[in-house]
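Visitor: How does the following fold in three dimensions:
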Amino acid sequence: MTTPAGTAGPGRRLARWARALRGTGGLRLLAAAAGGLTLYAAFAPSTLWWAAIVGIALLGLSVYGVRGRSGYGLALVFGLTFYLPLLNWSGVYVGSLPWVALAVAEALLTGLVGILLAWAARRLPWWPIWAAAAWGAGEALRARFPFGGFPWGSLAFSQPDGPLVPAASLLGSAGLTFVTALAGFSLAVLLRRCWGHRRTLAVRVLVLPLVLLVVAFGLGLAGRLTMVSQADAASYPHRTIAVIQGNVPKPGLDFNARRMAVTDNHAQRTHELAAAVHAGTAPQPDLVIWPENSSDIDPYTNADAAQVISDAVDDIGVPVLIGAVVGTDQPHSYYNMGIVWYPGTGPGETYIKRHPIPFGEYMPWRSFFRIFSDKVDLLTGQFLPGSRVGNFDVAGIPFGDLICFEVVEDGLTRDVVNGGAQVLVVQTNNATFGWTDETYQQQAMSRVRAVEHGRSVLIAATSGVSAVIRPDGSVESKIPLFTPGYLVPSVPLIDRTTPGTVLGAWVEWLVTIATPLALLWLFVAARRRDRVGSRPGKRDADQHRPTDHRTPGDDIQEDASP
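Guide: Next comes the predicted model:
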């Protein structure tokens, strides 16, 4: 087929556009933007685990060879195209401004990673390793700053369905993030070298990225030796723990406008379970779990709520962990609390959520943020943090309680495992996020936690998705969104400690400081050489000495440049 004179075929036009974009940095911008969207495609409810590796590779291709300032801008673009779609659930009922503000804040912090990536590419050998560590440093920062951090979107949580997830059992979730990033940045170098040497491709230029890719997937394979498999779990004693999903009258911020109805719903499901037990169609549980906000009326001060709960607990005949909003001695201040309610005697041990969510459970800098939106006044009260780790030993079951977003935080999850929890419980209320992907993303986090710590995870949600997750991260059973029901699984009580539990915090700190310290060491060494070189007589001697102007990373840059 021929192209008429004076016109250009599609391939030629595409090549011309590519050259134009390349000259203005447009290709880098496109790669960064596409990388963020591709990374988003890896997160639940998607199961495209490999998209995270491709997304990180596109980020690496965009920032490799640029200066720090450009690296910041490209990583910022990457962050925006990743966090804007990922966090869209945060604005479903409060408008776009809080959602966009949160996404922009996360993207601004991601931009700092771009600086480290660019500097490392120009100065350090074995760049994919330092780049993966730099990404881990960015995640550690976002997990702590601002307002206690928001680690949603960690690379680790994109991998529950992939072959890399066993690395969490070996190195913790921070290690899984590092391994996933290592695979992505190694792929970036592999693609650059293939392109740069496409006419005279030599095996030697592909050795480094291929070896590092093998290492990344090898760590995933090695993690299988440390994770708790279904066969392993079967050898431990089992107990029956019921999970109740009562549902809510309607989704949204006012899910509890009829607050007693939410408590009634969970009590009703518990009565139904008791009837099934009495009829012999369901096993007798040893413990029952209700979700967060299953009693939005303080049962310590409201006799009606207390009676509804007590009737349901007495009917099932075993302790029930309920989720309640409990008042404090401070005006307009509350606790988000888990309370063990016993048959005949009522409330017992408690756990108070340790990290209330800013803008959701308390409003920081209210007067400042009111300048941008009066939506801040939708939150009229505040939740105060607790200080005790959420460990319980009820009916002979040592379990750890995590309330809602606490499951996303490495330290809070590790604390309950170190405290002796043999089962993890996540009490959550997802009704405020409607039919969005938030509940599925949170379930993916729980699956990674199961693998990381070798524990079953029971998710009790007001409106779903409640689930039973095995220690190997697979989902045993679940209840769909906005569907009342109950689950009665037999759960292994596992006291085995994985390397991920022991090493996770150390791996995070090592990854966090590695790239900044390496770059700082090079900077200090260069300054020291400059001072030595400026001494009298030294310059004259150096004039007769051959000089090598290569930096430690030049071998990678020369091999990888197109």
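
Visitor: switch to C-alpha atoms for all contacts and neighbour counts from now on
Guide: Fine.

Visitor: if I've got this straight, Ser477 is in a strand?
Guide: Yes - judged by DSSP: H, G, I helix; E, B strand; the rest coil, Ser477 forms part of a strand.

Visitor: wait, what's in contact with it?
Guide: 467-469, 487 (C-alpha atoms under 8 Å, 6 or more residues apart in numbering).

Visitor: again, only this time at 6 Å
Guide: Contact analysis of Ser477 by C-alpha atoms under 6 Å, 6 or more residues apart in numbering lists 467-468.

Visitor: Please enumerate the strands of the chain.
Guide: Per DSSP state E, the chain carries strands over the ranges 238-245, 287-289, 320-327, 333-342, 346-352, 382-383, 391-394, 397-403, 423-428, 456-461, 466-469, 475-479, 485-487, 490-492.

Visitor: Please generate a structure for the following sequence too, so the two can be compared:
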Amino acid sequence: MARGIGRFDPRKRPAENTDIIPAITDDPVTGEIPFNAVTDAVAGEIPLPDVEPDDHDDDVADSEVEPADADAGEPAGDRRDRLAELRGHTARAVTVSWQRLVHLSVLVAIWFAGQLRIRVPQLGRWLRPRLTRLVAAIAAGLLLCSSYPRFNWWWAAVIAFAVLAWVLTRPATTPAGGFGYGLLFGLAFYLPLISWISILVGAVPLAALVLLCAVFPGIFGLAAVVVRRLPGWPIWFAVLWAAQEWLKSTIPFGGFPWGVVAAGQTEGPFLPLVRLGSVPLLSLAIVLTGCSVAALVMEALSWWRTSRHRLADTPPAVMLPALCICLVLFLAAAVWPQVRRSGTGSGNEPTVTAAVVQGNVPRLGLEFNAQRLAVLGNDVRETRQLADDVRAGRAPQPDFVIWPEDASEIDPLLNPDAAQEISVAVEAIKAPILVGTVLDVPGRSREDPAQTNTVIVWNPKSGAGDRHDKRIVQPFGEYLPWRGFFKQLSGLADWAGYIIPVKGTGVVHAAGTPIGVATCWEVIFDRELRDSVRNGAQLLAVPANNANFNQTMSEQQLAFSKLRAVELDRYAVVASNVGISALVTPDGREQVRTNFFTPAYLDNQVRLKTTLTPAARWGPILQGLLLVAAVAILFAAILHNGWFNDLHRRLSELANRGGPAPERSDDDPPGDDVVADGDDGQHSAPHGAEKGDL
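Guide: Predicted coordinates:
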């Protein structure tokens, strides 16, 4: 319940405490639940202490009450004069304070302007040779973001990495510059991509998360500059990016895979590749294609700029990048028929009817958490509507029903009212319901609470059955790492829950069907549903709670469900409390979906699948090979660049001279401030860069 605000009393008597209690009544016509705020006093009126009446109460205003230190015998007129004088002194003091603040602000502004006069020319000289690369890095990040929902411009990701590759292969770009350009690319990518987080936590936590995410593309940029002089650099760039995505999906606090390149390809022709090698292979293919396009263009331009008499003797080195592009296209085309057949079915696969209930919540934002019974009531009402339509022949009888995450935030194993509501829905639909709920962990004290985010199979006769406890919990939302530390930084820390992860198989059984469950946050991690399929899941269920965010977030999360459907060759059933709920086929198509923030249900047949795709079998092995390759490539590049020899030479000079080595020698790198964008035309390809350019 929302807290009421007490009225101010000039005599400082205690304010009345009021609570806003939502009054829930069913509309007899529409059946909806309007929410009317009814103010109900929770404390009785507090009487004022008895005070003797003052002789001047009738003719002296409250603002002219005698100060506590006034002489008792002082006339009322003198007291008013003293009060006026006191107010005058106070006003003058406030005016002086404001004047001093203004003067200080003017001085700071003058100092800052002076610094700008000094720094702006230096900044201009620094920006001039780098401006093109800075703009290109920002444009590349924005292009990559546009490949995601809601734009779904899958081709923009290829262009984004072509542009980023051009930036990182400039001879003027040093390793430190590579980190900076990668960081800028990451900021331009993640800020618009996950801006919906600010709806829940505000701008400052959003900025911190965006900066943290951008560090990983920065690391990629640094590593890319290190390996760019190796032959076949587009391949090594792609391997390094795949390793960077794994690192970001692992640390810190379990990782944050949101933003993998593969999630922006659900509407593109490269999507079938996820069936072969999971998310890492699809991301690698997109980066490899973009970098190969950049290599082709740069090599062709460099060859064209070469003098005419050398054109016939030095044909452009386009074989390797062209081969990489053809290989990616060939693999995608080869896998596509299998993916398409999986979506249409082979004809001999068993079918079940799965229903999804989207009950909706009273309003967007955290307020719905205070109306837990109303949220549960909405799901019950929509389930009963489905049951009515089944009896009327307007919908098929479902074998089971999937409710959203947190459909019952009241523990139904401890609260008989919540259990009764769920049982009413189960009896009405005559099928088991997968109920998303929050359970208290037994034996934990109020000072050390713990809960589980659980999906329970609620059967018509026996009640609670199989359960899936969330195995990957969301930091800073479902739980707070380093709680004591972060509570000192922000009051938002108190919003975090006490959900703990629980080991399990990731599979529940409803009406004899093994269902792999990934609750909301879990769907973005490769291992969650892959383990479920390995443990026998024939259908995927993704219950979600998206009421804290907006439709863009729901669209992006749905893209991950499409990835999992194609990757694991399973139908995916997405159940969200506010949308978007959907049934996704194994070829990544939406069989049916709901609108955002509307009560609805879905009721369709889906096919049960038992095959194990190459991604399900060997996905972790491929990921491990890519990590080993990334480390080996970095080590080989350091050897190839002669950095160990340079380090040995500098140490020897230091030991022989007994003092510091000279700041710069003829073999030292020229530095990022020496070479301008326009100075490297003849060395546009990385293999043409001089040794000192690194």
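
Visitor: Of the strands of the first structure, which is nearest Ser96 of the first structure?
Guide: Proximity of these to Ser96 of the first structure was assessed by C-alpha to C-alpha; the nearest stretch is strand 382-383, lying at 22.4 Å.

Visitor: picking up where we left off before, deepest-packed of the strands of the first structure, please.
Guide: strand 456-461 (a mean of 30; mean count of other C-alpha atoms under 10 Å).

Visitor: how about JSON lines for the strands of the first structure, with distance to Ala525 of the first structure added?
Guide: Below are those laid out as JSON lines (distance: least, C-alpha to C-alpha, whole Å):
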{"stretch": "strand 238-245", "distance to Ala525 of the first structure": "58"}
{"stretch": "strand 287-289", "distance to Ala525 of the first structure": "58"}
{"stretch": "strand 320-327", "distance to Ala525 of the first structure": "56"}
{"stretch": "strand 333-342", "distance to Ala525 of the first structure": "52"}
{"stretch": "strand 346-352", "distance to Ala525 of the first structure": "50"}
{"stretch": "strand 382-383", "distance to Ala525 of the first structure": "49"}
{"stretch": "strand 391-394", "distance to Ala525 of the first structure": "49"}
{"stretch": "strand 397-403", "distance to Ala525 of the first structure": "46"}
{"stretch": "strand 423-428", "distance to Ala525 of the first structure": "48"}
{"stretch": "strand 456-461", "distance to Ala525 of the first structure": "49"}
{"stretch": "strand 466-469", "distance to Ala525 of the first structure": "51"}
{"stretch": "strand 475-479", "distance to Ala525 of the first structure": "52"}
{"stretch": "strand 485-487", "distance to Ala525 of the first structure": "61"}
{"stretch": "strand 490-492", "distance to Ala525 of the first structure": "54"}
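
Visitor: Relative to Val100 of the first structure, which of these is closest?
Guide: Between those, strand 382-383 lies closest to Val100 of the first structure; by C-alpha to C-alpha that is 22.8 Å.

Visitor: separation between the residue nearest the centre of the first structure and Pro364 of the first structure?
Guide: The first structure has Ser154 as the residue nearest its centroid, 3.7 Å off, counting by C-alpha atoms, centre = their mean. To Pro364 of the first structure, Ser154 of the first structure is 24 Å away according to C-alpha to C-alpha, to the nearest Å.

Visitor: Same question for Ala202 of the first structure.
Guide: 57 Å.
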